[in-house]
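> using only what follows, build the 3D model:
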Amino acid sequence: MKNPYPTNFSNASLLIPESRIIAGLLLQEPTTEEWKRQVYDDNILQLRTLNGAKTAGNLIRRRLNTMDKALWKFVHTGSKELATQSVLAATVKFSPLLGDYIRDVYQRERKQFAEQLRPSSWNQFIEECHNRIPDLPVRSESTQAKLKQNAFRIMAEAGMIDNTRNMTIRHLSLAPQLKRYLENSDEHYVLSCLLPERDRV
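As a prediction, this is how the structure comes out:
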């Protein structure tokens, strides 16, 4: 059975400045050689190591490739809010473990008017996943800790919680351009993660 929950957000959060750069490069439809030249040789992401540039560049590319050029433009030239939410949309589609947590736990807590997101809710969610999917691989404690840390970092960067310390739940108002894009692209799963049920079409 294919693992429905790859650990593909354990090494990075949203990386918004870097995502803007990669989105601009993808809009140029680079060849493999051009990609390597700009990301690896020219270090357009301005990272300290070649390995860091490769890892970040390839991760961002895989995230953004879940969507199309219209969303890449939001990321590349949109406002900070639009770019951030667009990267979030691509990330939850690329990383359904994060998406399901946001949909099943965060949206539920919002619906119940909870003031804070409990850190323990992540561990409870993972336990529920294992109960529901008995063949789900058991991850190391260090990987689990990284996933939990980055899940909350991503949610804080996106404005879903105030910060990773007090975990105060905030109202995420989805940018109208992004909402229309997701509706027109039939991105029902992503919408279920980013919008309360009452706000969906």
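
> only C-alpha atoms from now on, for both contacts and neighbour counts.
Fine.

> what lies in contact with stretch 137-147?
3, 7, 9-11 (Cα atoms under 8 Å, 6 or more residues apart in numbering).

> ok, 6 Å please
Stretch 137-147 is contacted from outside by Ser10, using Cα atoms under 6 Å, 6 or more residues apart in numbering.

> swap in stretch 72-90?
The set of residues external to stretch 72-90 that reach it, using Cα under 6 Å, 6+ apart, is 20, 23-24, 63-64.

> and for stretch 165-181?
115-117, 160-162.

> show the buried residues in those residues.
Among these, those classed as buried by 16 or more other Cα atoms under 10 Å are 116-117, 160-162.

> thinking again about what came up before, out of the contacts of stretch 72-90, which sit inside helices?
Those of the contacts of stretch 72-90 mapping onto helices are 20, 23-24, 63-64, per DSSP state H.

> which of those ranks first by neighbour count?
Within those, neighbour counts (other Cα atoms under 10 Å) peak at Leu64, which reaches 26 neighbours.

> if I look at that residue, how far off is Leu25?
The spacing between Leu64 and Leu25, counted by Cα to Cα, to the nearest Å, is 11 Å.

> next up, for comparison:
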Amino acid sequence: MKNINYSAKLTGESFLLYEFKIVANLKKEGFSDKEIRKRVLEENLFQYKFKSSISRRLSPLIKRVNSIDDNLINMLLEDPLGYGVIINLYTIMKNDKLFFEFMDEVIREKIEYNYGFIEKKDINVFFTSKAEQSEIVAGWSEQTIAKLKQVIFKILSEAGMIEDVKTGKLNKLLIPIELKEYLLSMGEKQYIKAMGEYIE
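Model prediction:
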């Protein structure tokens, strides 16, 4: 995470689990990033109306897939016990410093201390503090920040961590033991903790 700068690229993304699996499957079949891009666009594998939407989402999805190994790709595609949701959330955190820090500093704390809800003020305070810490974040427009807040809530909602967007009711994700142990063996403790899992 230290080498990754803050970025507002999340505005063009979302949870995209269905699309993530399509890209992961092509990767498993041995296609290169360039070939994946070509196939998804030419065959409209995401079944989108507009090609521009596909192009915008392909790069982050390819990055996500490239940040996991073959074992995790297999777990994602077989998806026993909802592994896919956890793996997808993990790759979003791994590729986006801002999202990881939101999970680690806001969501983890809420789950650890049993505050069962997330409020608008929580996300506002988070962005204010990041703007004070980072010139990059301080330089973003109000529109960009509003969009990022919206996307973060949407991702958490689609991951099942926010049970109700209106009330902000939080759910603790159940991380299957095999997946948890595998991520721990890879030294990824920080990401598991950021999902609200208590680890000594």
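
> where does the spatially most distant residue from the centre of structure 1 sit, in terms of helix or strand?
The C-alpha centroid of structure 1 is most remote from Glu33, which lies 27.4 Å away (Cα atoms, centre = their mean). When elements are assigned from DSSP states H and E, Glu33 of structure 1 belongs to helix 32-35.

> superpose on structure 2 and give me the mean offset of that helix.
Here the mean offset of helix 32-35 of structure 1 against structure 2 after fitting is 3.7 Å, by mean Cα distance after the TM-score superposition for structure 1.

> which residues in structure 2 form helices?
17-28, 33-42, 51-66, 70-78, 83-95, 97-102, 108-112, 120-133, 135-138, 142-158, 177-185, 189-194.

> I'd like the ones you listed as CSV, with distance to Glu200 of structure 2 appended.
Below are the helices of structure 2 laid out as CSV (distance: least, Cα to Cα, whole Å):
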stretch, distance to Glu200 of structure 2
helix 17-28, 30
helix 33-42, 38
helix 51-66, 28
helix 70-78, 24
helix 83-95, 20
helix 97-102, 20
helix 108-112, 13
helix 120-133, 26
helix 135-138, 32
helix 142-158, 25
helix 177-185, 12
helix 189-194, 10
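
> any chance of JSON lines for the buried ones among the contacts of stretch 165-181 of structure 1, columns distance to Leu45 of structure 1?
Below are those laid out as JSON lines (distance: Cα to Cα, whole Å):
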{"residue": "Gln116", "distance to Leu45 of structure 1": "35"}
{"residue": "Leu117", "distance to Leu45 of structure 1": "33"}
{"residue": "Met160", "distance to Leu45 of structure 1": "26"}
{"residue": "Ile161", "distance to Leu45 of structure 1": "27"}
{"residue": "Asp162", "distance to Leu45 of structure 1": "27"}
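
> out of these, which one sits closest to Gly57 of structure 1?
Set against Gly57 of structure 1, the nearest of these by Cα to Cα is Met160 (25.1 Å).

> do you know how far Met155 of structure 1 is from Asp199 of structure 1?
19 Å.

> fine by me, we can end here.
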